[in-house]
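Novice: What would the 3D arrangement of this be:
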Amino acid sequence: MSKNDEKLFTVHEHALEKEYETCPQCGAELSIKNAKSGPFLGCNNYPTCDYSRPLSNQSHFEDDKVLVGSECPECQHELALKRGRYGFFIGCTQFPTCNYMSKTETPDETGIDCPQCKSGELLQKKSRFGKIFYSCNKYPKCKYIINFKPVSEECPDCKWGILVEKKTSNGKQLICPQKSCGYKRALLE
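Specialist: Presented below is the predicted three-dimensional model:
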């Protein structure tokens, strides 16, 4: 780097650009902090000063949206779209008197029998983080779960009831989900 380039990137010039916001309660500096609910501005004098405020209004869903014309099956009051720690759900407006709630999404059926209990069916579900997985609909009796898309084809080596479709560096492959079995083959499309 030449001497002219060093002058372009001096520390004191960038320090002047950064402005700090002060705490309305104690006058100290505010800084960005992170929590489960998302980023927020918090006072640097914490725990002496407990001032904080959210960075964006999108992370807070304060008002429940009442669903006009809906009726709670338990108490016949209106239902509302609410936001909980695991996402959106539909709940009764008379909470905590009435505890009725239903999820907004239902698991998708795959039509593939559970290879472990052989009486249930694998359902496509979504975790609270948005990751898709497949589990038996007989839960909690059967706790079978896989992270890759199941294919209704028996493993030719160990005779397990399904194979899973997995993307690898070699392309898509069908793999046996049993760890003791090492069967895999390329998926023909």
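
Novice: From here on, just use CA atoms for contacts and neighbour counts.
Specialist: Noted.

Novice: quick one: contacts for the residue nearest to the spatial centre of the chain?
Specialist: With distances taken as CA atoms, centre = their mean, the residue of the chain nearest its centroid is residue 129 (1.5 Å). Counting by CA atoms under 8 Å, 6 or more residues apart in numbering, residue 129 makes contact with nothing.

Novice: To compare with the earlier structure, here is another sequence to fold:
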Amino acid sequence: MSKIDHSLFNADEHARSHTFGDCPECGKALRVRNSKSGPFIGCSGYPQCQFSKPLHDAQTTTLKVIEDTHCPECGNEMAIKKGRYGMFIGCTNFPACHHIEPIKAQNDTQLTCPKCQKGHLLERTNKYGKRFFACNHYPQCRYVLNFPPVAQACPQCGWSVLIDKKGKLCCPQTDCDYTQS
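Specialist: Next up is the predicted model:
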């Protein structure tokens, strides 16, 4: 049997030690660290030095500039971009202009939000493409339904909408167990 040269396993450690540079606060090497919310770049002098930064600085990337479109706020061209919450249309003059639009038009259900009684429930999709219904007065009203709303009041508790859950009408309130086939 041949012997394993253990120095081969340590050779790349020295090469990787300065891949991310030195800490701007204390001068020690920056390394990839892990937390419950994912990897990040942090100082090797932790806990004495608390410096950290995201692993990917550019969270938003421009995929394609849309020809013959103009930003309603500044007049520059619009582009299809990908960010941390999925794809969207945004102004190419970012960060000077923060105008963004959803790629898919939000369908208005014309149902009044049962929580705030001011807004309407809009059909939206999350970054994974899952459909949900939310009040258009977000963030003041954070009412959300995961199933399509139906314009019918709950006969048991009086809540102003029911949901269509797999072919059955149900009350969306957690403390009400009303279900109609």
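
Novice: Report the separation between the residue nearest to the centre of structure 1 and residue 172 of structure 1.
Specialist: 25 Å (CA to CA, to the nearest Å).

Novice: just residue 45 of structure 1 next, same as before
Specialist: Here the criterion is CA to CA. By it, residue 45 of structure 1 lies 53 Å from residue 172 of structure 1.

Novice: got the contact list for stretch 63-74 of structure 2?
Specialist: 76-82, 91-92, 97, 99.

Novice: switch to 7 Å and redo it
Specialist: Around stretch 63-74 of structure 2, the neighbours that count as contacts under CA atoms under 7 Å, 6 or more residues apart in numbering are 76-82, 91, 97, 99.

Novice: which of those residues are buried?
Specialist: For the contacts of stretch 63-74 of structure 2, a burial check counting by 16 or more other CA atoms under 10 Å picks out 76-82, 91, 99.

Novice: In strands, which of these fall?
Specialist: Using DSSP state E, the members of those that fall in strands are 78-82, 91.

Novice: Go through those and name the one nearest residue 38 of structure 2.
Specialist: Nearest to residue 38 of structure 2, judged by CA to CA, of these is residue 82 at 19.4 Å.

Novice: show me the contacts for the closest one.
Specialist: 60-63, 88.

Novice: so which of the residues you listed hold up in structure 1?
Specialist: Using both residues aligned by TM-score structural alignment, their matches' CA atoms under 7 Å, structure 1 keeps these contacts from the contacts of residue 82 of structure 2: 60, 88.

Novice: Emit the ChimeraX select command for whichever of the contacts of residue 82 of structure 2 are buried.
Specialist: Filtering the contacts of residue 82 of structure 2 down to the buried ones (16+ other CA under 10 Å) takes a single ChimeraX command:
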select :62,88
